[in-house]
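K.L.:
fold the following for me, if possible:
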Amino acid sequence: MKFKANPNLQIYGAVTMMTHLTALVQEMEGVRLARDIEAVHRMRVASRRLRATLPLFGQQLAGKRHLVWIKAMRGITRALGAARDSDVQIEHVSKFLEPLLPPNRSGVRRLLLRLRQQRLALQPQVIKELNKFEKSGVVAEIAQKLAPFDIYRDRLDVNDPGLLKLANQAIHTRLGEFLDFDAIVDQPEQIEELHAMRISAKRLRYTLETFASLFDDGLKNYLKAMRSAQDMLGAIHDCDVWAVYIPQFMDEERLRTAEYFGSVRTYKRLVPGLTLYQNARRSERESMYATFRGTWAGWKSESLWENLTAILEARLTPVVEPPQSPVENAAEISAQVEAALPEDPEQKSAASSETL
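P.N.:
Sure, this is the predicted structure:
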């Protein structure tokens, strides 16, 4: 089936992606300097949002070239994710340490020391991926592709059937994937599935954000619910990570102490604080899970997901064929955009070969 360009999809995608690309670029220097942990967080979010929109609009804007963009984004997003996870751990342990008194401070202070050492060790990889990303020229290439479409944002038809169809398919797909996890909400032992549910919640949230401007209320209530679901599932996952990490950390510190001092005597003073932190995370997990389960039950009793589905159907299902004038207008825009785009080096090379 031959690909057919849709100027409204191109304009909507360009406007959306340009927002995320700009946000990403603004944080690069802050990430490089590593003075503000929020710079890492903001750039990570921007990179994820950009990656979420590329499969939706990339083909319309750049053909198969968008697959190269996705690949280029993958490395920097992964490096930022590891750095952000480390920053969050350090922040949490720091706050936990503040009110503690001996004998509980030693173990938590040692944990904080190791976490900070790990974060420092991650920074070279962050810089490496950042340099690689910058040298790839992907940012400039994406911006160059988006700019000719972005200037036509005032001529966007938000009722274009093609745009509504894409939004409908994308949101329903992500919503269906998310609701498939309903069966495990009452099973707190399903650690891997709950982690997968968190990822699914994130994907649905980004998809809703992408198309929120098509709705009069911006889907505010549903985005609020998805942020809440993502936060709760994220907190549960953090506790599950600690449940595995703390015992391993204690074993490593005991071995390190024995190798350095010839005995584990000094290690013993670390145990009370580490045990206290471990128990606190376990209690936090139980509390957060109860909150999540109660919130989920509340959403179901309010028919939240059914209401969202009804709103999607009402807004995103085209009821009439588009009039002729927008189609002519779209063709005009497409021609103007094509004329504004820089010449493709690959096409130029191919043309030269044919001439020869």
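K.L.:
all contacts plus neighbour counts: C-alpha atoms, from now on.
P.N.:
Will do.
K.L.:
the helices in the protein, which residues?
P.N.:
Taking DSSP state H, the helices of the chain run over residues 7-26, 28-33, 37-62, 65-97, 105-135, 138-150, 161-179, 191-211, 220-261, 271-301, 304-316, 324-340, 345-355.
K.L.:
grab the most central residue of the protein for me.
P.N.:
Note on the chain: the residue nearest the mean C-alpha position is Arg48, at 3.6 Å, using C-alpha atoms, centre = their mean.
K.L.:
quick one more, to check against the first:
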Amino acid sequence: MVKAGKIPDFDCSIRVDILARRVLHGRADDMHSRRAEIGGPGDVTALHNLRIAGKRLRYSLETFAFCFSKAHVEHLADRVRALQDVLGRIHDLDVLIRLLKNRAGQLDGAHKEQVLEMAAKQVEDEDRNRFLRKIFDDRRHRQHIMGLYQVMAAKLRERAKLYAQYEEVWTEWEREHVLQQVRDLR
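P.N.:
Take a look at the predicted model:
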């Protein structure tokens, strides 16, 4: 698991509301720096690390909620949860797609790259199926591998949509200064 960012001036002997602000500030900074590590949809590890940083931020908001306006903290925690949900679904698909690719590689190493490229393209299912039928001559093998690649293609498209959704959510966060709202809690 990714290490959490350092909490500046962490000191358990100070008032809990001051400590809470320091922890939340550190968690917000960690989210910001994790976001900066993401260069695009292929950054699987960076996306997962952002999800984990989001968990830490949300748990910290929930832990220290009693120090601040309940409604505002709940609103911020809900915003973090929504981002986490999208990132979690992306991560689940990343795991599934990796498993499908591994299985596909076991079944047909010779055509793997060509077929994976086609699976990722935004083409009609019938065009994709026609392409796959040309590649695979053996009927039994063809049905098995075509089903596998059709599932993979669907999951890759689903992931692309989720990544676009993540980008929209993050753009909203930036426009509404969500992380700054966390830092500014009083």
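K.L.:
just give the TM-score of the two.
P.N.:
The TM-score (TM-score structural alignment, normalised by the length of structure 2) is 0.69; 146 aligned residues with a C-alpha RMSD of 2.5 Å.
K.L.:
picking that back up, what's the closest of the helices of structure 1 to Val185 of structure 1?
P.N.:
Taking C-alpha to C-alpha, helix 271-301 is the member of the helices of structure 1 nearest to Val185 of structure 1, at 6.5 Å.
K.L.:
what span of structure 2 lines up against that closest one?
P.N.:
Mapped onto structure 2 using TM-score structural alignment, helix 271-301 of structure 1 covers residues 145-175.
K.L.:
distance from that stretch to structure 1 after superposition?
P.N.:
Aligned to structure 1 and superposed, stretch 145-175 of structure 2 gives a mean residue distance of 1.0 Å (mean C-alpha distance after the TM-score superposition for structure 1).
K.L.:
ditto for stretch 81-95 of structure 2
P.N.:
Averaged out, stretch 81-95 of structure 2 is 1.2 Å away (mean C-alpha distance after the TM-score superposition for structure 1).
K.L.:
so what touches that stretch?
P.N.:
For stretch 81-95 of structure 2, contacts defined as C-alpha atoms under 8 Å, 6 or more residues apart in numbering pick out 44, 47-48, 50-51, 54-55, 58, 155-156, 159, 162-163, 165-166, 169-170.
K.L.:
next one: it to chain centre, how far?
P.N.:
What separates the centre of stretch 81-95 of structure 2 from the centre of its chain is 4 Å, taken as C-alpha atoms, centre = their mean, to the nearest Å.
K.L.:
list the buried residues in it.
P.N.:
81, 83-84, 86-88, 90-91, 93-94 (16 or more other C-alpha atoms under 10 Å).
K.L.:
stretch 40-52 of structure 2 too?
P.N.:
41, 46-52.
K.L.:
what's that stretch aligned against in structure 1?
P.N.:
Going by TM-score structural alignment: stretch 40-52 of structure 2 matches residues 187-199.
K.L.:
name the residues that touch the matching stretch?
P.N.:
Residues contacting stretch 187-199 of structure 1 (C-alpha under 8 Å, 6+ apart): 178, 181, 184-185, 229-230, 233-234, 237, 240, 289.
K.L.:
now do stretch 50-62 of structure 1
P.N.:
5-6, 9-10, 13-14, 16-17, 20-21, 64-67, 70, 73, 145-146, 166, 203, 206-207, 210.
K.L.:
list the buried residues of that stretch.
P.N.:
50-54, 56-62.
K.L.:
swap in stretch 271-284 of structure 1?
P.N.:
Buried residues in stretch 271-284 of structure 1, counted by 16+ other C-alpha under 10 Å: 271-275, 277-278, 281-282.
K.L.:
out of those, what pair is the most spread apart?
P.N.:
Val271 and Arg282 (16.3 Å).
K.L.:
with adjacent residues omitted, what lies nearest to Ile38 of structure 2?
P.N.:
The shortest distance from Ile38 of structure 2 to any non-neighbouring residue, by C-alpha to C-alpha, 6 or more residues apart in numbering, is to Ala46 (5.6 Å).
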